[in-house]
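Asks: A predicted structure for the sequence below; I have some questions about it.
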Amino acid sequence: MLDNLHIRLFQTDWVTISPTWWNVKKLQRNYWRYYFNPIEGAVLEVEDLNHTGVFEKYPLKARQPYFIPAGVHFNSTIQVDIPHFFIHFDVIGIPSPAMRTLFNAPICLPRSERLVQTTWEVAQAVHTNKQLDKELDLYMQCQIKVVIYEGLALYLHSLPAEQLEHPLQLAIALKPVLPAIQYIDSNLEKPLLNRDLAQLCQMNEDYFIRRFKECVGQSPGSYIRDQRVKHAAQGLLFTENSLEQIATNSGFGSRFYFAKVFKEATGYSPAAYRKTSRV
């Protein structure tokens, strides 16, 4: 399942968050967050897994690393200004059904002085580069990925075997349609036809559509749409590409079709989504 696991970095920064900026309701993003605050005061209010509108308070402890996986619904609140280090990224290579099972809530990472020290050093280096108006070099990008990989390793190692069994079984169940999933995820900008995806899996088209839905829990068309929306959302937040470029890069036929599908999926127009908070 993890043979192709890698990290895609979007943004990292050391900032001071204030109540006017960080008190945000109903956040949900198609990217991961890594949070590390040197002092207490920040609180997440996390929605239950059934998305019923019930939120549980989740205070962020001082000098404690956290993951907030993609897709988690939460509010963020603080009462006073707080120093805040964050990394925005995506985890690539774990099939979506397994990902949703393994990572569906904020993760307070197991205590590791080595991870805390590395995070602190990276945060200070990011802050220094920002003051000097310097881009992060390849060494720093690797150090940031070290933080993420070590955090993932600590979390997965802490899980009991029975908790890992279900996502592993889901990943195994995906094997018949995995060539199609991998092709879709790597070629969103191209036309993706069921007959071509079926050929990759050595199936006829009708059987492929039925098998895909059994394995993934949604039709090929629905999965493709979701992945394109996710890709477009990341492009809106982390690039300066035009809406036309993002629509093309994500496989939407036109800017107008892109806007229609994106709003149906997220509740925002692409332009409005681009202006939303990136806490």
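Replies: The structure has been received and is ready for your questions.

Asks: C-alpha from now on. contacts and neighbour counts both.
Replies: Will do.

Asks: what ranges does the stretch 151-279 of the chain have for its helices?
Replies: 161-173, 178-186, 194-200, 205-216, 220-238, 243-249, 255-266, 270-274 (DSSP state H, counting those that start in this stretch).

Asks: how about the stretch 1-150 of the chain?
Replies: So, for the stretch 1-150 of the chain - with DSSP H, counting those that start in this stretch - the helices run 19-22, 96-102, 113-131, 138-158.

Asks: now the last one: buried residues?
Replies: Across helix 138-158, burial judged by 16 or more other C-alpha atoms under 10 Å covers Ile144, Lys145, Val146, Val147, Ile148, Tyr149, Gly151, Leu152, Leu154, Tyr155, Leu156.

Asks: quick one: contacts for the fifth one?
Replies: Right, Ile148. Ile7, Tyr34 (C-alpha atoms under 8 Å, 6 or more residues apart in numbering).

Asks: how far away is the residue nearest the centre of the chain from Gln202?
Replies: The structure's the chain has its C-alpha centroid closest to Tyr31; by C-alpha atoms, centre = their mean the separation is 2.4 Å. Distance, Tyr31 to Gln202, by C-alpha to C-alpha, to the nearest Å: 33 Å.

Asks: that older thread, farthest pair within the buried residues of helix 138-158?
Replies: Taking C-alpha to C-alpha, the two most distant members of the buried residues of helix 138-158 are Ile144 and Leu156; they sit 18.8 Å apart.

Asks: tell me how many other residues crowd Leu236.
Replies: 21 (other C-alpha atoms under 10 Å).

Asks: isn't Thr118 right up against Lys145?
Replies: No - at 11.0 Å, Thr118 does not count as touching Lys145 under the criterion of C-alpha atoms under 8 Å.

Asks: ok, and here's another one to check against it:
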Amino acid sequence: MNEITNSVWNTGVPIRIDAIRTAQLYNVWGPCLLGGPYWRLYLHSAPGAGILIRRKHVEFLPGKIYLIPPHCSLGTWCDNPETRQFYLHFEMRQFGGAPGFLYHELECTSLLQELADRARNAEDLFRETAAVALAAAAVTELPREILTEFHRDHRMDRMIDFIHDRFRSPLSIEKMAAECGMGVNCFIRRFRECTGCTPYQYLTQVRYAAAARMLENDLLSIDEICAEVGIPDRFHFSRTFKRLYGHTPAAYRKAARTG
């Protein structure tokens, strides 16, 4: 099991890498709810796992790459204890999914496979560069009609970096709007145009994604993790975490570490 969380977010490469990981799926995907402000790229080692769309099982097959757009809210399933998953979470400033676009299947070409192999190799010097290249190459294979092109605004780009840097601290909508030199209503509207979600939704998703990574990898207690991600109310944290990830924090930690 390996993981990286980092950023590549500038005018040259408009992609932020949020997580790269290889994991055993059986305990983690049974079931959970996929969400978050990032794209998801999946490559499975064996059949027997996938997503739920209107209660229908959609199986992710080996030899294929699957892309899921941000804010997907899809359920998951896994019946095969042997299935391993390589996944990449990344954000794009330029594109989101068009209405009705839930997932897309791509052939795992030799180029995509090589980039995936390099991205999941913890010892590869160009691991994160390969991850950015993999994300870009996969998205360029998508049909144009299933993409939504976001507005570009350097103020929102800076705000996204601000949220990732400061999510552990108290952040109000008023404070974020002031950082951008904008009124609250104008800021919320512009942020949604540029990201597909509200600032509060984005902040919440960043905090809980960070909490999930801590549960997977750190020895901090759940109360300590709450404090680390800026959510002091343990009951609220546990309830929201279960809604987003399908498990309580304690059950998620156990499942992830077993996997």
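Replies: Received the coordinates, thanks. Fair warning: this is a prediction, and the values are worked out from it, not measured in the lab.

Asks: how close are the two chains, by TM-score?
Replies: Remark: TM-score between the superposed chains equals 0.68 [TM-score structural alignment, normalised by the length of structure 2]; 242 aligned residues with a C-alpha RMSD of 4.1 Å.

Asks: please name whichever of the helices of the stretch 151-279 of structure 1 is nearest to Asn4 of structure 1.
Replies: helix 178-186 (10.0 Å).

Asks: with structure 2 superposed, average distance for the closest one?
Replies: In the superposition against structure 2, helix 178-186 of structure 1 averages 3.1 Å from its aligned positions (mean C-alpha distance after the TM-score superposition for structure 1).

Asks: which parts of the stretch 1-150 of structure 1 are strands?
Replies: Secondary structure of the stretch 1-150 of structure 1 by DSSP state E, counting those that start in this stretch: the strands cover 6-17, 24-27, 32-36, 43-47, 55-59, 66-68, 74-77, 82-92, 107-108.

Asks: state the distance from Leu203 of structure 2 to Phe167 of structure 2.
Replies: In terms of C-alpha to C-alpha, Leu203 of structure 2 sits 7 Å off from Phe167 of structure 2.

Asks: look at these two and report which has more neighbours.
Replies: Of the pair Leu203 of structure 2 and Phe167, Leu203 is the one with more neighbours under other C-alpha under 10 Å, namely 23 against 19.

Asks: what lines up with the more buried one in structure 1?
Replies: By TM-score structural alignment, Leu203 of structure 2 lines up with Ile224 in structure 1.

Asks: which residues does its match contact?
Replies: Ile224 of structure 1 neighbours (C-alpha under 8 Å, 6+ apart): Ile184, Leu188.

Asks: what residue in structure 1 is paired with Thr140 of structure 2?
Replies: Using TM-score structural alignment, Thr140 of structure 2 lines up with His157 in structure 1.

Asks: quick revisit: could I get the strands of the stretch 1-150 of structure 1 as JSON lines with distance to Glu165 of structure 1 and mean neighbour count?
Replies: Compiled in JSON lines, the strands of the stretch 1-150 of structure 1 are given as follows (distance: least, C-alpha to C-alpha, whole Å; neighbours: other C-alpha atoms under 10 Å):
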{"stretch": "strand 6-17", "distance to Glu165 of structure 1": "21", "mean neighbour count": "16"}
{"stretch": "strand 24-27", "distance to Glu165 of structure 1": "30", "mean neighbour count": "16"}
{"stretch": "strand 32-36", "distance to Glu165 of structure 1": "23", "mean neighbour count": "21"}
{"stretch": "strand 43-47", "distance to Glu165 of structure 1": "25", "mean neighbour count": "20"}
{"stretch": "strand 55-59", "distance to Glu165 of structure 1": "27", "mean neighbour count": "15"}
{"stretch": "strand 66-68", "distance to Glu165 of structure 1": "21", "mean neighbour count": "22"}
{"stretch": "strand 74-77", "distance to Glu165 of structure 1": "27", "mean neighbour count": "22"}
{"stretch": "strand 82-92", "distance to Glu165 of structure 1": "20", "mean neighbour count": "20"}
{"stretch": "strand 107-108", "distance to Glu165 of structure 1": "19", "mean neighbour count": "16"}
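
Asks: ok, which of the ones you listed comes nearest Ala259 of structure 1?
Replies: strand 24-27 (20.2 Å).

Asks: the closest one - contacts with which helices or strands?
Replies: Applying 3 or more C-alpha pairs under 8 Å, 6 or more residues apart in numbering; DSSP states H and E, we find strand 24-27 of structure 1 packed against strand 74-77.
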